[in-house]
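Trainee: Attaching a predicted model along with its sequence, questions to come.
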Amino acid sequence: MADPARELSKPDINPDCGSEDFCRDPWLVHVSSSGQNDTIHHLWGLHGSPSFLLAKTPVAAKLDVNWSKLTAEEELSVTFQPEPSHVFGLVFPHLILYNDTNDKGQLNRSEDATLNLNMSDFSWTIVDTEYANHTNGGWASVTFNTTAFRGTPLPNDTNLSIKMFGYGNDGRSWKIPKLMYTPTSAQMELLLHRLVLNITEEDLEMTSDDSISMNGYVNPRWALEMVVVSSEPVVHGQDEDEKDIQLHQSTSLDDENSPGVFHLDEMTTRQSRDHKGSGGYLQWRPVSYLSDEKDINDATEPNLDTLAPLPKPLTLPLRASLAYAVLGEKMFQGNLSLASTTVSFGQPGDGFYTESYFTSWTVAVGEGQAPVEGFSTMIIVVISLGVGIPLIIFIVGGAFIGYRKCRREPSLLGED
């Protein structure tokens, strides 16, 4: 059953920030998706550790930003009145460059040389916003691009970008891997294009020249550290298979929307799995692409490590995030549902990052229950024809044989 369409607002960049110099940076983009009973607030922030959140509030709730506190990276500087009933999202503390010594496609910290880059060291700007609203929903998007790393401008053809989409209705993205979306979800497209960094303790060199190695690594790959945050309370004493945030995979019977990919991966909170009308989820196809064409021949894999509790070293970068501005110190007191993991991009034999200097990955971030994949109209028609035509032939053929038999029996009786 489709979710009712919602009224989607235009992207509001740094709401009520004023004319201060820091208001030019993408501290906070706000998009609201208002329904009959509640409002979903999309909160996207690229200052510090990039954060992408959904806050569920009563319909009339108002966003309040204390800009002096937010720019000082203080907790609870972004609030709502009344408070949200649920907050869910993800934070990216580090981008990791590693040397995939054994060409496994997945980061192994005990074997691979690694270089952790604080995402807060990147400078970001908004290069594009789009908005379309209609009676049956609509959509809004914002594209964030990096401009510098540790104050050094990036080459013109280097592109580390994140494009966020918010929606006011159910549907499916027109861009491969064509993930489903709902009026309570967002989608993120991550792109690492010609991102070549050579870093030592003393200096930093950035170049797009293919002849330059990446930090001396022969087999370089990128990985992304990811923290999933939910305001749901932790359930203590749970079994290993009943973690508050779980990762699971489902199998699809067709690959119409993502050629060559027959699986769908999900990360869900307890309330989302229990169908309590709340909770949150991440959903993605286990595929990333090595070119903008997103052809099956240019596909590789995003490999996730096992979900783990929040390690203490992440406390500092998380305090420099929009998630901390919304949830505050509760993130570190063991009362909220948090999990950390690492997404490594690549698979054995794909030539490493320097083969194409291109990696893209798409993931959906949603409130409530994840949408369930079903057969498209075309697949249903094909299956119906495949089953129906032989069945019709069987029925017609059987009827014809029966008819012939019935016609012959009277003639045989007449001969007697």
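Mentor: All right, it came through fine.
Trainee: When you work out contacts or count neighbours from here on, use the C-alpha atoms and nothing else.
Mentor: Fine.
Trainee: which residue ranges form the strands in the stretch 201-350 of the chain?
Mentor: 204-206, 220-233, 245-251, 263-269, 280-284, 288-289, 299-300, 302-304, 336-345 (DSSP state E, counting those that start in this stretch).
Trainee: Looking at those, which is nearest to T57?
Mentor: Closest approach to T57 among the strands of the stretch 201-350 of the chain (CA to CA): strand 220-233, 12.8 Å.
Trainee: For the spatially most central residue of the chain, which non-adjacent residue is closest in space?
Mentor: Nearest to the geometric centre of the chain sits V363, at 1.9 Å (CA atoms, centre = their mean). Leaving out its chain neighbours, the residue that sits closest to V363 by CA to CA, 6 or more residues apart in numbering is W284, at 4.8 Å.
Trainee: Confirm for me that that neighbour is in contact with L179.
Mentor: Yes: between W284 and L179 there is a contact at 7.0 Å, judged by CA atoms under 8 Å.
Trainee: Any chance you could list residues touching both of the two?
Mentor: 363-364 (CA atoms under 8 Å, 6 or more residues apart in numbering).
Trainee: need the longest helix for this structure.
Mentor: helix 377-415 (DSSP state H).
Trainee: how far is it from where the chain is centred?
Mentor: The chain centroid and the centroid of helix 377-415 are separated by 51 Å under CA atoms, centre = their mean, to the nearest Å.
Trainee: circling back to that earlier point, now tabulate the strands of the stretch 201-350 of the chain in TSV and tack on distance to D157 and mean neighbour count.
Mentor: Converted to TSV, the strands of the stretch 201-350 of the chain look like this (distance: least, CA to CA, whole Å; neighbours: other CA atoms under 10 Å):
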stretch	distance to D157	mean neighbour count
strand 204-206	11	15
strand 220-233	18	23
strand 245-251	36	15
strand 263-269	32	20
strand 280-284	28	26
strand 288-289	18	26
strand 299-300	22	22
strand 302-304	24	21
strand 336-345	21	22
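Trainee: want to compare, so here's the second one:
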Amino acid sequence: FVSRCLREYLNPGLTPPLVLPQGVGLVHVRGLGQSDTLHFLLCNHGAPALLMVNTYSTQSAVQVDWPAFINRSSSGSLRVEPQTSVRYSRALVFTRVWEYDDVSNTADPQQTAESSFYPPYELQNFIWSDPKITVNQTGHTVTLCGREKTESFLNGSLCLQFSAFESVGRDQVWPNLRHNANSSQLRVWLDGVTPRGNRSRFALEFQSVGDSVFRERAYDCSCIDDEYKPFFFQVNTSANLHNVSDFCLHRI
């Protein structure tokens, strides 16, 4: 089985007198394999974003131009060197949370009338807490939680939790999804948010940007797992054809 050595770095290479704005952070999770490296970078400078890079080299490293990064004055403020070692890269930018009145109780926003949607919550306007890094027997996680200055989020928050893994196993958190050293998982939840309607549901909008070198596939699979959880659940998976990394969301 493939295994990786994982390490986490908070704001790598940032030194005084440079200072990040309050609540802004950049977390680098580095997964070193036998002949390649996975780099995951989670940032909440503006709309939160997750960058995933796979390199052919075990010596590849992340370099940050901190003055440009802080001022957001250049698109090249963050890169992986040597650039010739990059095999695959993709970024997910989480832009909005939508709330809609689910009149038909279908939990399907794509089949919901436009008039049923409330104005969205723009994640670039959220106030984020400092990233929280957790390491345990099953994986390495980074958690970001943020809120907006509105009545709905007065006592509530939106949380994004990214996880990477050293080896094959099963997540201890329900619904106990399987993982391996080439997998990553992202959990999203709302806590204490006051809905604007009696039948409100929420949806997360994100944009995916990346190389066109490798094709990607997205698929749904349904299964019953009686051994770990006697539930029927659906898993949405997006992966490139070289199985570098999996982006998984689950719903019941």
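Mentor: Cool, the structure landed. Everything numeric in this text was worked out from a predicted model, so none of it was measured.
Trainee: hmm, back to that, wait, which of the strands of the stretch 201-350 of the first structure is closest to N102 of the first structure?
Mentor: strand 220-233 (11.2 Å).
Trainee: so where is the closest one in the second structure?
Mentor: The alignment of strand 220-233 of the first structure onto the second structure (TM-score structural alignment) spans residues 200-213.
Trainee: Determine which residue in the second structure is aligned with T342 of the first structure, please.
Mentor: Counting by TM-score structural alignment, T342 of the first structure has no partner.
Trainee: so T342 of the first structure touches W222, yeah?
Mentor: No: using CA under 8 Å, T342 of the first structure is not in contact with W222; the gap is 10.4 Å.
Trainee: quick one: contacts for the residue nearest to V363 of the first structure?
Mentor: Here W284 of the first structure is in contact with 179, 264-266, 362-364 (criterion: CA under 8 Å, 6+ apart).
Trainee: Quick one: list the elements packing against the longest helix of the first structure.
Mentor: Helices and strands touching helix 377-415 of the first structure, by 3 or more CA pairs under 8 Å, 6 or more residues apart in numbering; DSSP states H and E: there are none.
Trainee: Are we agreed that S115 of the second structure is in a helix?
Mentor: Yes: assigned with DSSP: H, G, I helix; E, B strand; the rest coil, S115 of the second structure falls within a helix.
Trainee: distance of M206 of the first structure from L160 of the first structure?
Mentor: 13 Å (CA to CA, to the nearest Å).
Trainee: Kindly report the same for K56 of the first structure.
Mentor: 30 Å.
Trainee: More neighbours: which of the two?
Mentor: K56 (25 against 22; other CA atoms under 10 Å).
Trainee: Now stretch 143-152 of the second structure: buried residues?
Mentor: Residues 143-148 are the ones in stretch 143-152 of the second structure that count as buried (16 or more other CA atoms under 10 Å).
Trainee: sorry, back to before: between the contacts of W284 of the first structure, which is closest to I40 of the first structure?
Mentor: Closest to I40 of the first structure, out of all of the contacts of W284 of the first structure and judged by CA to CA, is A364, at 14.9 Å.
Trainee: Check which helix or strand the closest residue to the closest one other than its chain neighbours maps to.
Mentor: Closest residue to A364 of the first structure apart from its sequence neighbours, by CA to CA, 6+ apart: Q187 at 4.3 Å. Counting by DSSP states H and E, the element that carries Q187 of the first structure is strand 185-193.
Trainee: what does Q63 of the second structure give?
Mentor: Counting by DSSP H and E, Q63 of the second structure is part of strand 61-64.
Trainee: That strand vs the first structure, average distance?
Mentor: Once the two models are superposed, strand 61-64 of the second structure sits on average 0.9 Å from its counterpart in the first structure (mean CA distance after the TM-score superposition for the first structure).
Trainee: Which stretch of the second structure lines up against the strand holding Q187 of the first structure?
Mentor: So strand 185-193 of the first structure sits over residues 183-191 in the second structure, by TM-score structural alignment.
Trainee: before we move on, what about stretch 386-400 of the first structure?
Mentor: The aligned range for stretch 386-400 of the first structure is empty, by TM-score structural alignment.
Trainee: What segments of the second structure are helices?
Mentor: 66-71.
Trainee: and the aligned residue in the second structure for S173 of the first structure, what is it in contact with?
Mentor: Correspondence of S173 of the first structure to the second structure, assessed by TM-score structural alignment: D171. Applying CA under 8 Å, 6+ apart to D171 of the second structure gives the contacts 138, 177-179.
Trainee: conserved subset of these in the first structure?
Mentor: On the basis of both residues aligned by TM-score structural alignment, their matches' CA atoms under 8 Å, what survives of the contacts of D171 of the second structure in the first structure is 177-179.
Trainee: Tabulate those residues (JSON lines), appending distance to D65 of the second structure and neighbour count.
Mentor: Formatted as JSON lines, those follow (distance: CA to CA, whole Å; neighbours: other CA atoms under 10 Å):
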{"residue": "L177", "distance to D65 of the second structure": "37", "neighbour count": "16"}
{"residue": "R178", "distance to D65 of the second structure": "37", "neighbour count": "11"}
{"residue": "H179", "distance to D65 of the second structure": "33", "neighbour count": "20"}
